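Novice: 3D model of this:
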Amino acid sequence: MSNGLQMDSVTYGSLLSVCASHKECNEAAKYFQKMKDEGHSANVYHYSSLLNAYSADKNYEKAEAVIEEMRSAGLVLNKVIYTTLLKVYVKGGLFEKSKELLKELEALGYAKDEMPFCLLMDGLAKSGHLLEAKSVFDEMMEKQVKTDGYSYSIMISAFCRSGLLEDAKKLASEFEEKYDKYDIVILNAMLSAYCRAGKMENVMSMMKKMDDSAISPDWNTFNILIRYFCKEKLYLLAYRTMEDMHSKGHQPEEGLCSSLIYHLGKTGAHSEAFSVYNMLRCTKRTISNALHENILHILIAGRLLKDAYVVVKDNAGFISQPAIKKFSVNFMRSGNVNLINDVMNAMHSSGHKIDQELFDLAIARYIAKPEKKELLLWLLKWMPGKGYAIDSSTRNLILKNSHLFGHQLIAESLSKHLVMSKKVKLHKENAR
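Specialist: So this is what the prediction gives:
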């Protein structure tokens, strides 16, 4: 290591384990070689971690080389090593080799529980060899291999993926009768199948079974349900489910959120759409530019202009100028009058050039509310300092109502605008 600290075999073992868990096959191989180069002996744990890395990379040739090296070193190949090698074969699609190795595991007494069978079964099922997967399952049942239900979960999921709902239901009933329990994997598999088939009654039944069994829904459960409710156009139910998902600490996908936001907006559930947007923001993930603009249009349509202001203030750089203009016109016309100056300042700070129409609308709002005198005077003072000036028609309107705000204060403010107007006019002429 660059800092001069000595690495021991335990440290190397930890590094190999981390590399394997992150599927860093090449890094694992480098650390393993470096460990040997430094004179440390590799034990079964080191080899097991290296094999795990190769299983992620589906590199059965390197895995077999590791096995030969272990044999040459006189190391005993235990259950973990054989099972990891089986995983490499399965992930590489080498099912004949996998079946042979499983027989070897059985002969050695290393296949008394379901895990080796499940590895092969899952690999076969996901590769489209459903009948072969079921054959392994039946063989396992016939041999009365100890199971905690994982094998049932694999087959139920496989049947569901293939659209064989009745087979999935039959196997789930068999599992329930045999073990008097469900687990989250089986429930999710069944739930997914019922959702794909559009069987609302069964979906509700599975959810009740989850409650009765005191099984907490996981990320997959919520994801299945939200997609289903959206497909059935039950958007508020999908929203409530996403609320529950968020409250339990699960992070929804951006794509799912975007879809739900769009549909909620179309059905007039504007505040619910904004709530989903905020849930997504809480995940601290980067949100697509389009989503900021979409939620802005939804908030404008719902007259939720204060919330729209927050979106613009925080994300103006990601929103198109036409969308910002649409927001600002709507806000000047009917937004909270107390926030008009804040909106003006935020827009200017974000690089948006404020046009005369917006100033006209804002000043007209203030003139209609003489009690907002201080806000009008602030705006009139702020404008020249930022390079803005009101036009002659707006100046005349203010003068006409100057008695409401104080003749002297108005006169002082307008004189500055007159100076700024001349500067702007001169600048335009010189630019020609």
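
Novice: Only C-alpha atoms from now on, for both contacts and neighbour counts.
Specialist: Noted.

Novice: Go ahead and list the helix or strand containing Y45.
Specialist: For Y45, the host element (DSSP states H and E) is helix 44-57.

Novice: meant to ask about K325
Specialist: helix 321-334.

Novice: buried stuff in stretch 164-182?
Specialist: Neighbour-count burial for stretch 164-182, with 16 or more other Cα atoms under 10 Å as criterion, is recorded at L165, A168, K169, L171, A172, F175, Y182.

Novice: Nearest to K99 among those residues?
Specialist: Nearest to K99 among the buried residues of stretch 164-182, counting by Cα to Cα, is L171 at 23.8 Å.

Novice: Quick check: that closest one vs Y182, distance?
Specialist: Distance, L171 to Y182, by Cα to Cα, to the nearest Å: 12 Å.

Novice: and what of N345?
Specialist: Computed as Cα to Cα, the N345 to Y182 distance reads 58 Å.

Novice: Quick one: residues contacting the residue nearest to F175 when sequence neighbours are not counted.
Specialist: Computed as Cα to Cα, 6 or more residues apart in numbering, the closest residue to F175 that is not its neighbour in sequence is Y152, at 7.0 Å. Contacts for Y152 (Cα atoms under 8 Å, 6 or more residues apart in numbering) come out as L171, A172, F175, I186.

Novice: Second chain to compare with the first, below:
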Amino acid sequence: MAAIATASVSSPLTTIAPGAAHPRHLSTAISSAASLSHLKQIHAQIFRNNLHRSNSLLLDFVLSSLPFSSDYALAVFFNIHNPEPHLCNKLLRKLSRSREPRKALLVFGALRKKGFSVDRFGFPPLLKAASNALALVEGREIHGLGCKLGYDSDPFVQTALLGMYASCGLIPEARRVFDKMSYRDVVTWDIMIDGYCESGLFDDALSLLEEMKSSGVETDERIFTTILSSCARARNLAVGKQIHNFVSENGITIDSQLQTALVNMYASCGSMDVAQSLYDELSPKNVVASTAMLFGYSKVGQIEAARLIFDRMASRDLVCWSAMISGYAESDQPQEALKLFNEMQAASRIKPDQVAMLSVISASANLGALDQAKHIHMFIKKNGFEEDLRINNALIDMYGKCGSLDGAIGVFDRMHRKNVISWTSMINAFAMHGDANNALLLFNQMKHEKVEPNGVTFLGLLYACSHAGLVEEGQKMFSSMVNEYGLVPKHEHYGCMVDLYGRANLLKEALKVIETMPMAPNVVIWGSLMAACRIHGEFELGEFAAKQILVLEPDHSGAHVLLSNIYAKERRWGNVREVRKLMTLNDISKEQGCSKIEINQEIHEFLTADRSHKRADEIYAKLDIVVDKLKEAGYAPDTSSVLLDLDEDEKKDAILWHSEKLAFCYGLMNSERGSSIRIIKNLRVCEDCHNFMKLASRVFDRKIVMRDRTRFHQYADGLCSCKDFW
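Specialist: As a prediction, the model looks like this:
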């Protein structure tokens, strides 16, 4: 028999001489493969030398090697003329546990076509594959074949059947299998209880738990961990507490895994006091429990407590970094979110995933700083996220909220694949910038591309029409939404229609919408009417709308402020004092005006009449210069919006010290002539500041981009993109 010759040290290739067919020699050659590439070279020689029966040895080795290549394993398998049952079962088992369990079902289909039979050991992995792939049709077919071959009474097949039906959400079928089982171990009870929990049938799960206890089967910690995890996902605190009590009353040992599940359940349900006490007892603290605490504190708005947990963690994985970044982003602290993201890059080698990047993009969008947004986009390109659909959709939203329509359009146009969210995000970006015409054109293009709009799409379109005063187009959009697409309008859509009519000074039509809508108007609906009344000076109807809001939400600051302003307009100072007194007694405060400006990737924040900035004296000196130059060009402070009982000079100071004016002056001090100044304002811009910015854009030759609470204003050469309709 010819010997097996090995290649020199310089080459990893093992060569097989013709006729070297002894299984031991072949096994040695195959097992010597150091990589998949090396194994394929040996495979090529096997094929060249017509040693086909060694494919079984080759497949056995491929199935045992790491990393596992399902494609290569299948290529080898389908070259075996008559595969042995144990190899078929091994392949099915491996594929069923892989990331592509459907491939096991494809092998099953191919074997049946070739007339090969599957023995009872092949059914559990096949059912496992159907379970993991949620392939109910194939699972039922396998079940039928198993019954036909008499394998349905096999305990392993029954357990796999139970798992398949439970995973696919067919709980009644799973229960029928469970009830027919002659032998039930702790695993089968666990599967059935888990199936009930995953389907939200917690009462059935608890009942089965009691039945398990009375049947004599000893419960283990895994079952309770399973139920508690489901309670955490469903935010079902009541059942979670019952499980906690069951564990305590039955003297079940609480190991670290079960303790972690309890922490996670209470934290997910917002019961942070109990979660904290359980977390304090956990020693050592693990990443899973710590991350659950981060999520829990973030969701109840205790971001400082979350950060304290984060800072004390001995080790941090990507999930906990993402949780903390997301916590800041969702707690309206975008600067902290971006700062922490930068710390993650500097302090660890952890690469962010899609979830982390979505939080970072959201933070950047909320911050509204264009330079930061561009920096994030560069990071995305560099790290291979640019083809991700959700990332691109978020980038469109980010650029829109950062005042760069060109940036949003650039992302949209480069996308190879778009969904309804992509189109809707772009429509919303146009709407936010007051570009209703392009929003409507894009909607027509969306229809041409056969993309079905949803309720959010129409919100963007109605918003665009409202802010552009396009009443007729808005009416058509609302009608199309209902009659053409069969979408049921929600409060938000009716709110847009009220806003559409209200902004156009069609207050009777706005009130008619409220009176005829099929559901009770909420605070948002009355708020839209109230805002319109404030704009158009309809104080009687505005007072009525404000009082309706206070019935629904007694602590609504906006309604109190409007009532105070209405009374102030009419110089009813006694009524003003009553409203202000009520606000003080109930600790209701008006939201303070705040403006932000980005200079050299650093965010500077200003409040009204703010002197906390380190360069405050210079800023106020600059403001005096700016005001003098604007007065020369015809500016006169409009004190009509200062509805306080002050003398005229005090009113002028109050209006001139608005936060956006301070931010603008700081921008003038720190940027070159001709460059844009970008400001983010948390409230609606007042009439005086709007006129101030229009005139300043011409006098100082600056493009000023301001995002207020509802939209963008782009001031240039003495004009605003909103055409003074906002």
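
Novice: Quantify their similarity with the TM-score.
Specialist: Once superposed, chain against chain, the TM-score is 0.55 (TM-score structural alignment, normalised by the length of the first structure); 291 aligned residues with a Cα RMSD of 4.1 Å.

Novice: returning to what we had before: now do the helix holding Y45 of the first structure: which elements does it pack against?
Specialist: Helices and strands touching helix 44-57 of the first structure, by 3 or more Cα pairs under 8 Å, 6 or more residues apart in numbering; DSSP states H and E, are helix 9-21, helix 25-37, helix 60-72, helix 79-91.

Novice: Between helix 44-57 and the last one, find me the angle.
Specialist: When axes from the mean of the first three to the mean of the last three Cα atoms, to 10 degrees is applied, the directions of helix 79-91 of the first structure and helix 44-57 differ by 10 degrees.

Novice: Give the other helices and strands that the helix or strand following helix 79-91 of the first structure contacts.
Specialist: Moving toward the C-terminus from helix 79-91 of the first structure, the first helix or strand encountered (DSSP H and E) is helix 95-107. Using 3+ Cα pairs under 8 Å, 6+ apart, the elements in contact with helix 95-107 of the first structure are helix 79-91, helix 115-126.

Novice: Include mean neighbour count and distance to W382 of the first structure when you put those into a markdown table, please.
Specialist: A markdown table is the format used below for those (neighbours: other Cα atoms under 10 Å; distance: least, Cα to Cα, whole Å):
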| stretch | mean neighbour count | distance to W382 of the first structure |
| --- | --- | --- |
| helix 79-91 | 22 | 67 |
| helix 115-126 | 22 | 66 |
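
Novice: okay if I get the ones you listed as JSON lines plus distance to L399 of the first structure?
Specialist: Output for those, formatted as JSON lines (distance: least, Cα to Cα, whole Å):
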{"stretch": "helix 79-91", "distance to L399 of the first structure": "81"}
{"stretch": "helix 115-126", "distance to L399 of the first structure": "78"}
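
Novice: For F229 of the first structure, find the nearest of these.
Specialist: Nearest of these (Cα to Cα): helix 115-126, 26.7 Å.

Novice: Need the contact partners of the helix holding K325 of the first structure.
Specialist: With Cα under 8 Å, 6+ apart as the contact definition, helix 321-334 of the first structure has outside contacts at 293, 296-297, 300, 305, 308-309, 312, 316, 340, 343, 352, 358, 361-362, 365.

Novice: Could you identify the residue of the second structure that aligns with M190 of the first structure?
Specialist: When the second structure is aligned by TM-score structural alignment, the residue opposite M190 of the first structure is M324.

Novice: Mind telling me what element that match is part of?
Specialist: For M324 of the second structure, the element it lies in under DSSP H and E is helix 318-330.

Novice: I'd like to know which elements that helix is packed against.
Specialist: Under the contact criterion of 3+ Cα pairs under 8 Å, 6+ apart, helix 318-330 of the second structure touches helix 287-299, helix 303-312, helix 334-347, helix 354-367.

Novice: hang on, the earlier thing: closest to R227 of the first structure out of the helices and strands packed on helix 95-107 of the first structure?
Specialist: Here helix 115-126 is closest among those (Cα to Cα), at 22.3 Å.

Novice: and the closest one, what other elements does it pack with?
Specialist: helix 79-91, helix 95-107, helix 130-142, helix 150-161.

Novice: 6 Å instead?
Specialist: Counting contacts by 3 or more Cα pairs under 6 Å, 6 or more residues apart in numbering; DSSP states H and E, helix 115-126 of the first structure packs against helix 130-142.
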